[in-house]
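Undergrad: Mind looking at a prediction? Sequence and model below.
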Amino acid sequence: MRIDPVTLQIFANHAQAAADSMAFTLFRTAHSTFVKETEDFTTGLATPDGMTFASPRDLGATWFIGLDYANALKLIPDYRPGDICITNDPYSGFVCTHTPDLHMWKPIFWEDELVAFSVSHIHNTDVGGAVPASLSRQLTEVHQEGIRIPPNKLYAEGKLNQALLDVMLTNVRMPEQNYGDLQAQIAAMNTGERKVHDMVRKFGVDVFRQGVKDLLDLGERQARALLSRIPDGDYFFADYLDEDAPGGVPVRLALTLKIRGDEAILDFSGSDAQLQSSLNVPTGGAERHILLMVGYTYCLYSIDPSILLNGGITRPARCVIPEGTILNPKFPAAVGMRSMTCGRLQGVTIGAFQAAVPDLLPAGPAGSSAIMNVKTTDNRTGRLIMASIDPITGGAGGWSGGDGADGSGANSSFLKNTPVEINETEVPIKVLRYSLVPDSGGAGKHRGGLGTLLEFKVSSPNTVVTARNRDRTRFSSWGSNGGKPGATSGFWRNPGRNDVVNLGNTDVVALDPGDVILVTACGGGGWGPPWEREAKAVLFDVEQGKVSVQSAADDYGVVIRDGAIDETATTARRARLAAQAKPSVFAFNEQREAYEREWTDANYAALTELLATLPVHWRHFIKKRIFASLEQLPAQQRRGDGSEVRRAFELAVAEFPELRQAQAAE
């Protein structure tokens, strides 16, 4: 029997406070900069079956609302008071998302009854593997991405499994850093256990059990009510990662959002086949895997911020994710850079929902945050340093109610920046510039948010910088409802010098003393026609250094002379811009428009269909052969109807008789 609404609200407040208290404990006791400053961690409370019912709102990552630990919980045969379990293996239970993500859970008992789990996760700066910080899109199998720990008991009835801990710490580059964060996780879970005991004492165990169930049911009812307000229909959207590896080919993520009454189907069937790079997202085929549902959660919360954030809101939705694709790869596919794919995937989901309710959701988010890590030696002490120094975040998309937030990261805004003073104290680098990028936000009635910029100099030989999630140098965020796309990102070694190198989407860079790194993030898309933006708002942006005088005239039609608006010239220019406009829901940058003239929806449909007939380990190879073949095809022979893809596929398959053997073996 449901508990009354007043008691349920009080219960919900207690559960929320418990999760927040756990997060505060972890935040205040963590060791690494990436956890204590950037805040890439989560805490929460889960049901005995593993569904998260309480998560913090103000601290840590927001990706894991509704994280389901069920499959991981089943891999531990029994639970006793004092147990603490651990895993970072992406393929064991599919609760971890890549090897640096260390998930832990602690059973909470009341009078010998298991009533809940206290759960937490942190992103370790490094867990060993082929490169510092463990992650690069160039890695090809999960074995290269650091030590993997399948679900195990780190503590059994309060007794530490020292051998397991020793193995883990022996295989990482900064063991004291990992151990410090591990202790912070344990402290957070102990806090959660105390808070649950307080709740049981206050409400009674029967009300506690029913309250957890009712919270999840309420989340589901609210989500269904919201979905029922969206018109029934099929809404398609696609976006791309620039390339599978430096010098590679684009990676497509496609979604058909099917709204049917109070339910939603997220069909990702048009997304690319499994890759020979680390951009794959390990979901195990779970139709409500949390990494597939983040964009869905963001959209629901953006439409109605009063919705209850717990696992119940995922119940009315399910995902379609064919096996052997980028969103459901087969072992041992590399998955370390899944965070970049997830960021783009969230944008794709936002785009599909925006197609359904264009006035309720923002234009394209930056969708890419370069996580900058430095491995170097401190010249003063000779000590090895391995640290994360900053997420270089892009801007949020403009929306019907206002501009996108500058440098917020948009859908990754939970990643906090690290103050320059802390970076220079903890890592032997010299920060030269840290700022916003002028003109990077897409022009619009409501401007897209600006991207951020970081420039720093290193001082030791054998320094390695890893720029995880580097992307958006080719395909930028999209504009909406007449707004323009945001600017692309950039990455350079020694800018302004004779030995300057454009690093593009390279994510591992070896540096010498005195070398300088400059990285910029892309901007968010603009919303609404730029010439409808208030001229005074454009002038203010120019005064703030956010928009150049040239962009004010070219994009917004606002002519500024000697620091003032030329009213006559502005009226004339805005009239011309309005007359030349071609209304559309979405506006993409020139690089994407040119790419999609060759790689049409029909060509991609043929590619998806044909690759699905191949053994998984052949798919990426044949895809690249098809891309290479089409690059050589004369423009007059390109029809865009899928026929050129089918012909290239036939030639590629005929070239390799071994492929036929592999097909027969399956």
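TA: Happy to help now that I have it. Numbering: from 1, shown residues only.
Undergrad: Please count neighbours and contacts with C-alpha atoms only from this point.
TA: Noted.
Undergrad: would Leu45 count as being in a strand?
TA: Yes - counting by DSSP: H, G, I helix; E, B strand; the rest coil, Leu45 is located in a strand.
Undergrad: That one touches Thr52, doesn't it?
TA: Yes - the pair Leu45 / Thr52 is scored as a contact, 5.6 Å apart, by CA atoms under 8 Å.
Undergrad: Which stretches in the stretch 351-500 of the chain count as strands?
TA: Taking DSSP state E, counting those that start in this stretch as the criterion, the stretch 351-500 of the chain carries its strands at 370-377, 384-392, 429-436, 452-458, 463-468, 479-480, 490-493.
Undergrad: which of the ones you listed is buried the deepest?
TA: Neighbour counts (mean count of other CA atoms under 10 Å) averaged over each of the strands of the stretch 351-500 of the chain peak at strand 479-480, with a mean of 34.
Undergrad: Same list, the strands of the stretch 351-500 of the chain, but as TSV with distance to Val547 please.
TA: Converted to TSV, the strands of the stretch 351-500 of the chain look like this (distance: least, CA to CA, whole Å):
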stretch	distance to Val547
strand 370-377	23
strand 384-392	20
strand 429-436	11
strand 452-458	14
strand 463-468	27
strand 479-480	17
strand 490-493	18
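Undergrad: For Leu226, list the residues it contacts.
TA: By CA atoms under 8 Å, 6 or more residues apart in numbering, the residues touching Leu226 are Asp262, Leu300, Asp304.
Undergrad: Most neighbours of all the residues you listed, which one?
TA: Counting neighbours by other CA atoms under 10 Å, Leu300 comes out on top of the contacts of Leu226 with 21 neighbours.
Undergrad: check contacts around it.
TA: Contacts of Leu300 (CA under 8 Å, 6+ apart): Ala223, Leu226, Ile307.
Undergrad: what about the first one, is that helix, strand or coil?
TA: In the three-state summary, Ala223 is assigned as helix, counting by three-state DSSP.
Undergrad: What of Ala605?
TA: helix.
Undergrad: Is it in contact with Gly270, as I believe?
TA: Yes - taking contacts as CA under 8 Å, Ala605 lies within contact range of Gly270: 6.9 Å.
Undergrad: Of the two, which one has the most company?
TA: Neighbours per residue (other CA under 10 Å) separate Ala605 from Gly270, with Gly270 holding more: 22 against 17.
Undergrad: Please name the residues that touch that one.
TA: By CA under 8 Å, 6+ apart, the contact set of Gly270 is Leu253, Ala254, Leu255, Tyr604, Ala605, Thr608.
Undergrad: before we move on, what about Glu455?
TA: By CA under 8 Å, 6+ apart, the contact set of Glu455 is Val431, Leu432, Arg433, Tyr434, Val516, Ile517, Leu518, Val519.
Undergrad: where does it sit relative to Val420, distance-wise?
TA: 11 Å (CA to CA, to the nearest Å).
Undergrad: Presented hereafter is structure B, for comparison with structure A:
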Amino acid sequence: SLDGLGEFIFSRTRDAMVERIKAMPKGSWSNALVTDGYDEPVKLAATVTVRDAGVEVDFTGTDPMSRWGINCPIIYSKAYACYALKCVVAPDIPNNAASLAFFTVSSPVNILNAVRPAPVALRHIFGHMVPDLVLGAIAKAMPGKILAEGAGALWNIHISVRPVSGGSGRRAEVLMFNSGGMGARPGLDGLSATAFPSGVHTMPIEATEHTGPIVIWRKELRPDSGGDGEFRGGLGQVIEIEAIEGHEFDFSAMFDRVNHPAHGRNGGGPGVAGVVRLDDGTQMRPKGWQHVPAGRRLILQLPGGGGYGDPSKRSTEARANDRSKEYISENGK
């Protein structure tokens, strides 16, 4: 039987969590984020309360459910809230029933606690914003220890490619997972084009092109997109997509941080907002199904992460290194 070993692991985990939570400041701290939403901005709100018995997160104050599929079930919101807490309280302690038992998450019915039959297909958009929301509250309790806000939600895109009317060719459905920049950390720059909090990777562009009649002309870091600071926010990326000759495509945009970029921390500047457009300058919406005609290219400019600390303290050497890295990315050399 493994029961004895399991109890040993749980008891050690439980004792370690008690020790970590005991060392935290006690009280309640609140934070709010304004996100792009679908057809209007959406406010997310959280209050984090730390007691000797554990840590509570309450999403009271968050905007109501939406008629669009951007609602998030409470189980998804709870998972990402606990992830944020775990990163701060005990990143080195195993995730198990004993460690997670110290975290409780509650909410009235709202966009982070959607109930049936609310549409939830794009739950990841606001679910991936929950860690920044929770960390923003904890930053007030533990100044100088929490990273800046990042791009948050993945820039997922579903592409439906087909031959132009009357033509011949291939049809295909292509899904890409793309990441903006992480927020800068106390003592370190943010990671560029890196998924946080999801950790998901995407396929190489060669594999993506193999799945359907599309060409990805560019996939590179986006210069100057990270927020300024003593430690710079992670860079977003630029992705340029076109259907092959004789084809057109529709795409489902699942993006955020277009109208509300990531905030910096402790004096750091905001990350640069995302942009969705065609190569002729036509602006596209950050969410919903849209059309790209044959011969046009879709350009995605993913948002950067917020900076951390006073920008005047960033060293000359670090700034020179920033430009060198961006030049290499921009020119492919």
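TA: Nice, I can see it. Model, not experiment: these values are computed from the prediction.
Undergrad: Could you report the TM-score between the two superposed chains?
TA: After superposition, the two chains reach a TM-score of 0.90 (TM-score structural alignment, normalised by the length of structure 2), with 325 aligned residues with a CA RMSD of 2.2 Å.
Undergrad: May I ask which two of the contacts of Glu455 of structure 1 are separated the most?
TA: Tyr434 and Val516 (13.3 Å; CA to CA).
Undergrad: Report the buried residues of stretch 108-122 of structure 2.
TA: Within stretch 108-122 of structure 2, the residues that qualify as buried by neighbour count (16 or more other CA atoms under 10 Å) are Val109, Asn110, Ile111, Leu112, Asn113, Ala114, Val115, Ala118, Pro119, Val120, Leu122.
Undergrad: Mind picking the one among these that's closest to Ser77 of structure 2?
TA: The nearest one, if we look at the buried residues of stretch 108-122 of structure 2 relative to Ser77 of structure 2 and count by CA to CA, is Leu112, at 6.0 Å.
Undergrad: That closest one touches Pro73, doesn't it?
TA: Yes - contact criterion CA under 8 Å: Leu112 of structure 2 and Pro73 qualify, at 6.1 Å.
Undergrad: before we move on, back to that, wait, which of the contacts of Gly270 of structure 1 is closest to Leu8 of structure 1?
TA: Nearest to Leu8 of structure 1, judged by CA to CA, of the contacts of Gly270 of structure 1 is Leu255 at 36.3 Å.
Undergrad: Show me what the closest one aligns to in structure 2.
TA: Alignment note: Leu255 of structure 1 maps to Ala46 in structure 2; criterion TM-score structural alignment.
Undergrad: With Phe34 of structure 1 instead?
TA: Counting by TM-score structural alignment, Phe34 of structure 1 has no partner.
Undergrad: follow-up on the earlier one: now the match of Leu255 of structure 1, what's its secondary structure?
TA: Following three-state DSSP, the label given to Ala46 of structure 2 is strand.
Undergrad: contacting residues around it?
TA: By CA under 8 Å, 6+ apart, Ala46 of structure 2 lies in contact with Ser30, Asn31, Ala32, Val57, Asp58, Phe59, Thr60, Gly61, Thr62, Leu133, Val134, Ala137.
Undergrad: Kindly recompute the last result at 7 Å.
TA: Ser30, Asn31, Ala32, Val57, Asp58, Phe59, Thr60, Leu133, Val134 (CA atoms under 7 Å, 6 or more residues apart in numbering).
Undergrad: Same question for Leu518 of structure 1.
TA: Each residue near Leu518 of structure 1 by CA under 7 Å, 6+ apart is listed here: Leu454, Glu455, Phe456, Phe491, Trp492, Arg493, Pro495.
Undergrad: repeat for Glu263 of structure 1
TA: Arg224, Leu227, Pro316, Ala317.
Undergrad: Give the equivalent position in structure 2 for the third one.
TA: Spelled out, that is Pro316 of structure 1. By TM-score structural alignment, Pro316 of structure 1 lines up with Phe102.
Undergrad: is it true that that match touches Val55?
TA: Yes - contact criterion CA atoms under 7 Å: Phe102 of structure 2 and Val55 qualify, at 6.2 Å.
Undergrad: Run a quick neighbour tally on Ala163 of structure 1.
TA: Around Ala163 of structure 1 there are 9 residues (other CA under 10 Å).
Undergrad: What is the subsequent helix or strand relative to the strand or helix carrying it?
TA: In the assignment (DSSP states H and E), Ala163 of structure 1 maps to helix 162-170. The helix or strand immediately downstream of helix 162-170 of structure 1 is helix 175-203, counting by DSSP H and E.
Undergrad: Buried residues of that next one, list them for me.
TA: Result for helix 175-203 of structure 1 [16+ other CA under 10 Å]: buried residues 175, 177-179, 181-182, 184-193, 195-197, 199-200.
Undergrad: Now do the closest residue to Ala253 of structure 2 other than its chain neighbours against Glu240 of structure 2, distance only.
TA: Spatial nearest neighbour of Ala253 of structure 2, excluding adjacent residues (CA to CA, 6 or more residues apart in numbering): Lys287 at 4.4 Å. Distance, Lys287 of structure 2 to Glu240 of structure 2, using CA to CA: 18 Å.
Undergrad: With His158 of structure 2 instead?
TA: His158 of structure 2 is 14 Å from Glu240 of structure 2, by CA to CA.
Undergrad: any idea what the residue nearest to Ala253 of structure 2 aligns with in structure 1?
TA: Under the alignment (TM-score structural alignment), Lys287 of structure 2 pairs with Thr506 of structure 1.
Undergrad: Please work out which residues of structure 2 line up with stretch 350-357 of structure 1.
TA: Taken onto structure 2 by TM-score structural alignment, stretch 350-357 of structure 1 occupies residues 135-142 there.
Undergrad: buried residues in that stretch?
TA: Neighbour-count burial for stretch 135-142 of structure 2 [16+ other CA under 10 Å]: Leu135, Gly136, Ala137, Ile138, Ala139, Ala141.
Undergrad: Show me the residues you listed that map onto helices.
TA: Leu135, Gly136, Ala137, Ile138, Ala139, Ala141 (DSSP state H).
Undergrad: wait, which of the residues you listed is closest to Ala79 of structure 2?
TA: Distances from Ala79 of structure 2 to those, taken by CA to CA, are shortest for Leu135, at 14.0 Å.
Undergrad: distance of the nearest residue to the closest one once chain neighbours are set aside from Ser11 of structure 2?
TA: In space, Leu135 of structure 2 comes closest to Ala84 once its chain neighbours are excluded; the distance is 6.4 Å by CA to CA, 6+ apart. As judged by CA to CA, Ala84 of structure 2 and Ser11 of structure 2 stand 23 Å apart.
Undergrad: residues in structure 2 aligned with stretch 607-614 of structure 1?
TA: Under TM-score structural alignment, there's no match for stretch 607-614 of structure 1.
Undergrad: Tell me which of the contacts of Leu518 of structure 1 you also see in structure 2.
TA: When you map these onto structure 2 and apply both residues aligned by TM-score structural alignment, their matches' CA atoms under 7 Å, the shared contacts are Leu454, Glu455, Phe456, Phe491, Trp492, Arg493, Pro495.
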